[in-house]
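>>> Predicted model and sequence follow; I will ask about them next.
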Amino acid sequence: MTELTKLTLASALDGLKTKAFSATEITQAFVDSIEASNDTLNAYVVKTPEKALEMAAASDKRIAAGEAGLLEGAPIGVKDLYCTKGVRTTACSNILGEFTPTYESTVTQQLWDAGAVMLGKLNMDEFAMGSSNETSRFGPPANPWRRNGSNQNLTPGGSSGGSAAAVSADLCLAATASDTGGSIRQPASFTGTVGIKPTYGRASRYGMVAFASSLDQAGPIAKTVEDSAILLEAMCGHDAKDSTSLPEPVPEWRNAVRRGVQGMKIGIPKEYRVDNMPEDIEALWSQGIDWLKEQGAEIVDVSLPHTKYALPAYYIVAPAEASSNLARYDGMRYGTRVSGDNLISTYEGTRSEGFGAEVQRRLMIGTYVLSSGYYDAYYLRAQKVRKKILNDFVEAFGSCDALLTPTCPSAAFAYGEKADPVQMYLNDIFTVTANLAGLPGISVPAALDKQGLPLGLQVIGKALDETTCFRVAGALEEAAGFVAKPEKWW
């Protein structure tokens, strides 16, 4: 039965359709795997085996009646950022205490409507603020991958580290994640999985715990490009409950994955060739260019001149929005409360004990850049830079269909190796631009580095053109033939 957990989402759905196994059987296999592995990997912060088996039994009935949905009977994990009715949701922060929502997020509701089965809630950086998943109140998850000859625990990336670790270790068929500055694509790159951030507004943010509202976007982490397309189709769609949700139809992205890149133009941004880039990543990027050329794509050089300002702009805009969004956590209505002598001391005690160090750091930065006398100098200027970054992309897309870049400037690193916050923030150097411009970006596993760790290539597309992202990603996946899996130690 453990072989069932090794299936891709597409092959599992095929097996369920042909009744090669039941939803209950595959769900039980995952429940058993989680029970055996989670104490070591710490991917799940809430396990819901009874709920999963109940949902699986309902799926089996629908399959028998010929009423199967798009994801009928497929067991998946949910990042602890999505409100799930009756199941604790804390964004892995102490400040939310044991908060149990009385409603369902739009994205997860759409997944359950499509027949998916919930295995539990997945670990993440507190309020999605981090690139290593070590700010979680539940402790960090372990990356299933390890360096050759080493037993040192590595980060699966952040903030969706639990999602990436669970998919990589076969503890779910696929998982929901979210991406504010690279939190889907970087963990995917670190764990040999596929992660896509769709165009801003493609997926509803209703019922997602907010970090930075103009940047947050839901998306999947999955085992293959096809799997990510299947899950993204179910996650996206217009939602009247989210004012930023786009009233656009959801294309059949799964059909785009094997269409190839013949006749397409792929842009290579010169500004992504950064100083001290590891040789392995430089070589993989060149290899990716060759793969696309061999499949009939034309390679064009493009320039995104304001790229160097992307990280500074992001680390002004995101903390500013976070300081506004997180002002609601005051210990009055829900979550943790630390009682003080008066109202002010109650607020101070609640927030200082409820928020971890990284969240406090970003809230202080955000409050500072929004304060009187600094708003124009920082926040307003960062928004102007953001507009210039978007204009760079518009200009570049005048001569190409999509961009090819590395996903990250390094492979997975060990916990504690990047103790300096600024060094940690530099992890997002290739991913934040897509968030600032609201564009779709997908990370595809394409090779192992010299230490045996996975590396990803990133494809950035035009707004609302996930179809092209999936075409290019499918071509890269086929050319790379990446089938490596972590050697089981957990």
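Everything's here; your move. Source: prediction; values computed, not measured. Numbering: from 1, shown residues only.
>>> C-alpha from now on. contacts and neighbour counts both.
Fine.
>>> Strands along the stretch 101-250 of the chain, start to end?
Secondary structure of the stretch 101-250 of the chain (DSSP state E, counting those that start in this stretch): strands at 117-122, 174-179, 194-197, 217-222.
>>> Indicate which one of these is closest to Val31.
strand 117-122 (7.2 Å; CA to CA).
>>> Now render the strands of the stretch 101-250 of the chain as a markdown table, adding distance to Pro247.
Compiled in a markdown table, the strands of the stretch 101-250 of the chain are given as follows (distance: least, CA to CA, whole Å):
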| stretch | distance to Pro247 |
| --- | --- |
| strand 117-122 | 27 |
| strand 174-179 | 20 |
| strand 194-197 | 18 |
| strand 217-222 | 16 |
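>>> tell me the most buried of those strands?
strand 194-197 (a mean of 34; mean count of other CA atoms under 10 Å).
>>> Please compare the first structure with the one that follows:
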Amino acid sequence: MDLSFASLADLSKALSEGSLTSTAITRHFLERIARHDKALGAFVNVDADRAMSMAEGLDRLRASGVVYGPLHGLPIAVKDLIDWQDEICTVGSKAWKDRRSTGNAIVMRRLLAAGMIPIGRTAMVEFAFGGWGTNPICGTPRNPWDMETHRIPGGSSSGSGVAVAAGLAPAALGSDTGGSVRIPAALNGLVGLKPTYGRISLKGCFPLSATLDSIGPMTHTVEDSALLFEALSGGRARGPHDTAGTGDNVWRMADTAR
């Protein structure tokens, strides 16, 4: 199995069989990021030490018989508009280069509850407004299908698409208002899902259009998208701004002012 382009389902099977560990998988992707992302520009931040610490802890849990589910111990990349407590979250803008999240988005809580390892935050179009994937201020990720000519990666979830297509992460989260998961998925040869409105909470994610936004997975296979959808949706339909049991972690209007 080529770890770089293996599906979440195949990696999960290898973990359950004991032929791989979360530590080995996470280290593999972190090494690929270190080796290739300077040319690709998919990530705006990677915390390798924290990712490895999480992987080691999840391996210990598995060894003790505790497994959160099929995604336990698998790495994932996250678009830079999803809040994670105390993390820098720029939403693709240098104006917000020092902005730190004051809480966790519900989708982030669900990733962690599923035992996933967020390995880094991915580049995006400034404030998620654009379909080409270009960001002339913060940098535009390179479509990995052509390393000679800098071709557009599709946006606004440009970094997420490039990260998965280039084998820097087995899956990634993006956001889609008018195509921002589906466009980069199409241009990078991936599966991209825009879920039905209201199935996945938007709480703690930067808003572009409150009635059109959605958070969706970008993966190598339909099966992987289904696995992530199950985890992110919590197995039940609620409103997109569902706040049940999540604490006060809301984007205020003042947060969205440029």
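Structure received. Note that the structure is a prediction, hence the values are computed from the model and not measured.
>>> quick one, which of the strands of the stretch 101-250 of structure 1 is nearest to Val359 of structure 1?
The nearest among the strands of the stretch 101-250 of structure 1, by CA to CA, is strand 174-179 at 16.6 Å.
>>> residues touching the residue nearest the centre of structure 1, list them.
In structure 1, the residue lying closest to the centroid (CA atoms, centre = their mean) is Ile184, at 2.0 Å. Going by CA atoms under 8 Å, 6 or more residues apart in numbering, Ile184 of structure 1 touches Gly158, Ser159, Ser160, Ala177, Ser178, Gly195, Ile196, Lys197, Gly219, Pro220, Ile221.
>>> If you drop the residues flanking it in sequence, what lies closest to the third one?
Read it as Ser160 of structure 1. Met124 (5.1 Å; CA to CA, 6 or more residues apart in numbering).
>>> Please report the distance of that neighbour from Ala20 of structure 1.
34 Å (CA to CA, to the nearest Å).
>>> just to revisit the earlier point, quick check: the aligned residue for the residue nearest to the centre of structure 1 in structure 2?
Mapped onto structure 2 by TM-score structural alignment, Ile184 of structure 1 lines up with Val181.
>>> and the gap between Glu466 of structure 1 and Trp145 of structure 1?
29 Å.
>>> same check, this time on Glu321 of structure 1
For Glu321 of structure 1, the distance to Trp145 of structure 1 - CA to CA - is 34 Å.
>>> And Ile316 of structure 1, by the same measure?
Applying CA to CA to Ile316 of structure 1 and Trp145 of structure 1 gives a distance of 33 Å.
>>> Those two - which one has more neighbours?
Taking other CA atoms under 10 Å, Ile316 of structure 1 and Trp145 do not tie; Trp145 has more neighbours (27 against 23).
>>> re earlier: what about the residue nearest to Ser160 of structure 1, neighbour count?
The number of residues near Met124 of structure 1, taken as other CA under 10 Å, comes to 40.
>>> And what about Gly267 of structure 1, helix, strand or coil?
strand (DSSP: H, G, I helix; E, B strand; the rest coil).
>>> So it is in contact with Lys293, correct?
No. Gly267 of structure 1 is beyond contact range of Lys293, at 11.7 Å (criterion: CA atoms under 8 Å).
>>> With neighbour numbers in mind, choose between those two.
Gly267 (24 against 18).
>>> Could you pull up the residues touching Ala175 of structure 1?
Counted by CA under 8 Å, 6+ apart, Ala175 of structure 1 has contacts Ile76, Gly77, Val78, Lys79, Ser163, Ala164, Ala166, Val167, Pro220, Ile221, Ala222.
>>> For the closest residue to it other than its chain neighbours, which three-state class applies?
Spatial nearest neighbour of Ala175 of structure 1, excluding adjacent residues (CA to CA, 6+ apart): Gly77 at 4.6 Å. Counting by three-state DSSP, the backbone at Gly77 of structure 1 sits in strand.
>>> Nothing else from me, thank you.
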